[in-house]
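Asker: Following is a predicted model, sequence given first.
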Amino acid sequence: MRVVIGGGSGFVGRELTRLLKSRGHEVTFISRQPGPGKITWADVESRGLPPCEGAVNLAGENIMNPLRWWNESFKKDLVFSRVNTTRILAQAIASSPTPPHSWVLVTGVGAVLGRDGGAMKKMLIPFWLGLGGTLGSGRQPFPWIHVSDLVGIIAHALEPKVEPSTEPDVFNGVAPALNTNFEFTKELGRTIKRPTIFPVPGFFLDVFLGSERAVILTQGQKVVPKKTLESGFEFQYPDLTSALKEIVRN
């Protein structure tokens, strides 16, 4: 297939590109800046999509960006970065004489775990220093997914269907294991052989992240990948132990 990826230069986009290319597919990025193997969002808006069989939109400001304060300006950027790119891509697909047979919009997944980025990149340093601990009470659900499984789900969703559906498929990007933040914290500590005795109080997260954003970490959300499993997708890392061992191995 020829696959166009919006926001393909990020952590998930790089992993998805590796996977697709390993399967013989061609990849073109939609980016803010032109370059080899890239087209710009302005190009897509004015000229439409290049010929392709699949499209993916990963674009969007990171809601947990520690360098951005939680304020109205940041919230507008969050919405605009997702809604505007999705609008451009959707309009380009709708107006194409040969639209892709499938397109994937990634709108919300669990904490993405991997060796080269994602949630683990922010967590590993304090854990290696022995400063890791639970967030808030620790009893809240902590949905997560290994990046290899996330990009696997995306690639799986891009595959042509024998019986195409008029309704969109919704695949939750989370591992089948249902873990609490406490369980995640203790398993990561065991994996890297470090203590996890310094909990992060909820009020500290409220101050540092903003209460509206902190609630993602302090309350969590119980999510299961029911349709993902029913579709036939097989997880490489269905449990925390296997996922964390792969990530922190030397």
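Answerer: In hand now; what should we look at?

Asker: CA atoms for contacts and neighbours, from now on please.
Answerer: Fine.

Asker: Residue 237 and residue 99: what is the separation?
Answerer: 34 Å (CA to CA, to the nearest Å).

Asker: With residue 91 instead?
Answerer: Per CA to CA, residue 91 is found 11 Å from residue 99.

Asker: neighbour count winner among those two?
Answerer: Using other CA atoms under 10 Å, the more surrounded residue of residue 91 and residue 99 is residue 99, with 18 against 15.

Asker: want to compare, so here's the second one:
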Amino acid sequence: MRVLIGGGSGFVGRELVQLLKGKGYEVTIISRQPGPGRMTWADLQSGGLPQCEGVVNLAGENILNPMRWWNNHYKKDLFSSRVDTTRALAQAIISSPSPPHSWVLITGVACYKPCLQTQYTEESKWVPFDFLSQLVKDWEEAGHLPENVAKATRQVVIRPGCVLGRDGGAMKQMLTPFRLGLGGSLGSGRQPFPWIHISDLVGIIAQGLEPSRSPPSPHPQVFNGVAPSLNTNYEFTKELGSLLKRPTIFPVPGFFLDTVLGSERAVILTQGQRVVPKQTLESGYKFQYPDLRSALQEIIQN
């Protein structure tokens, strides 16, 4: 299989490329810089979609980049890096004389409104309620294929929670303070903490690239990219501290995160959603790391 990946050089992209190449797939990355096994976004717009059986979009500016202030310029970058790249890939698929059999878009659980009680599945109805949920709506709509193309190309949307892995993402920023004994809960700590080990996320993506066994559908198949274990931020904090044999007595106040990150962005850390992978499990996917302890053990040991 030949697979084209937008954002293939990022944290999740690197892991996905390694998995797919291990399966014998031929992988091309869309990047800002040309090179072996790469093409640029300008190449895609000028030359169209190269011959491939699967397309994935992982592109997106890091939303928790501590070096970027939360302002309109940053919001435009977040929008452009997600929505515009998704639209470019969808348009290339639509225009292709030989469309791929799979189109996989990775978005996020920010579409679900934070709540301590409500439990969300892929079938849950939702409407935008803030900047991030509107971003997810625009993002997913940008990737939607018209019905005539959807007859040939399976559409898959994966909504991951916090991606845990040793080479990037949130864990890379958290491990040092936790190892120094400076870790603690964020805000109240009671907020749900939807998470997934990076190996499981790329496993779900790889499964999404496989040809559909179901009849063609004009609507995307949606999979929540979260572990089946429902945890709070407090439980995550205590589990990580326990495995590192370090105290976790320094909570980070919510108002501090609002000040540093901006209140619209801080909700990612101070609020959360109870998300379950109902359709992911029904699809037959077997989680390598279904519980928090096994996931964190793998990351820390390596």
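Answerer: In hand now; what should we look at? Here the structure is a predicted model, which is why all the values come from computation and not from measurement.

Asker: And the helices in the first structure?
Answerer: For the first structure, helices defined by DSSP state H occupy the ranges 11-22, 41-47, 72-95, 118-128, 147-158, 181-192, 202-209, 211-218, 226-230, 240-248.

Asker: mean per-residue distance, the fifth one to the second structure?
Answerer: Following the fit onto the second structure, the mean deviation recorded for helix 147-158 of the first structure is 0.3 Å by mean CA distance after the TM-score superposition for the first structure.

Asker: Next, the buried residues of that helix.
Answerer: For helix 147-158 of the first structure, burial by neighbour count (16 or more other CA atoms under 10 Å) applies to 147-155, 157-158.

Asker: could the helices of the first structure go into a markdown table alongside distance to residue 5 of the first structure?
Answerer: Shown next, in a markdown table, are those (distance: least, CA to CA, whole Å):
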| stretch | distance to residue 5 of the first structure |
| --- | --- |
| helix 11-22 | 8 |
| helix 41-47 | 11 |
| helix 72-95 | 10 |
| helix 118-128 | 18 |
| helix 147-158 | 11 |
| helix 181-192 | 31 |
| helix 202-209 | 30 |
| helix 211-218 | 27 |
| helix 226-230 | 21 |
| helix 240-248 | 25 |
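
Asker: Out of these, which is closest to residue 33 of the first structure?
Answerer: Taking CA to CA, helix 41-47 is the member of the helices of the first structure nearest to residue 33 of the first structure, at 8.5 Å.

Asker: With the second structure overlaid, how far apart is the closest one on average?
Answerer: Compared with the second structure, helix 41-47 of the first structure is 0.8 Å away on average (mean CA distance after the TM-score superposition for the first structure).

Asker: hmm, who's touching that helix?
Answerer: 30-32, 85, 88-89, 92 (CA atoms under 8 Å, 6 or more residues apart in numbering).

Asker: count of neighbours near the residue lying closest to residue 85 of the second structure once chain neighbours are set aside?
Answerer: In this structure, residue 85 of the second structure finds its nearest non-sequential neighbour in residue 59, 7.0 Å apart by CA to CA, 6 or more residues apart in numbering. Using other CA under 10 Å, the number of residues around residue 59 of the second structure comes to 27.

Asker: what lines up against residue 59 of the second structure once you look at the first structure?
Answerer: Using TM-score structural alignment, the partner of residue 59 of the second structure in the first structure is residue 59.

Asker: measure that match to residue 194 of the first structure for me?
Answerer: In this view, residue 59 of the first structure and residue 194 of the first structure are 35 Å apart by CA to CA.

Asker: Over to residue 57 of the first structure?
Answerer: 38 Å.

Asker: In terms of neighbours, single out the busier of these two.
Answerer: Each of residue 57 of the first structure and residue 194 has its neighbours counted (other CA under 10 Å); residue 57 has more, 23 against 16.

Asker: Please name the residues that touch that one.
Answerer: For residue 57 of the first structure, the contact set (CA under 8 Å, 6+ apart) comprises 5-7, 85-86, 89, 104-106.

Asker: Identify the spatial nearest neighbour of it, chain neighbours not counted.
Answerer: Distance criterion CA to CA, 6+ apart; nearest residue to residue 57 of the first structure, sequence neighbours excluded, is residue 6 at 4.5 Å.

Asker: Which residues are in contact with that neighbour?
Answerer: By CA under 8 Å, 6+ apart, the contact list for residue 6 of the first structure reads 29-31, 55-59, 85.

Asker: on that earlier part again, between the helices of the first structure, which gets nearest to residue 174 of the first structure?
Answerer: helix 147-158 (7.7 Å).

Asker: No further queries at this time; thank you.
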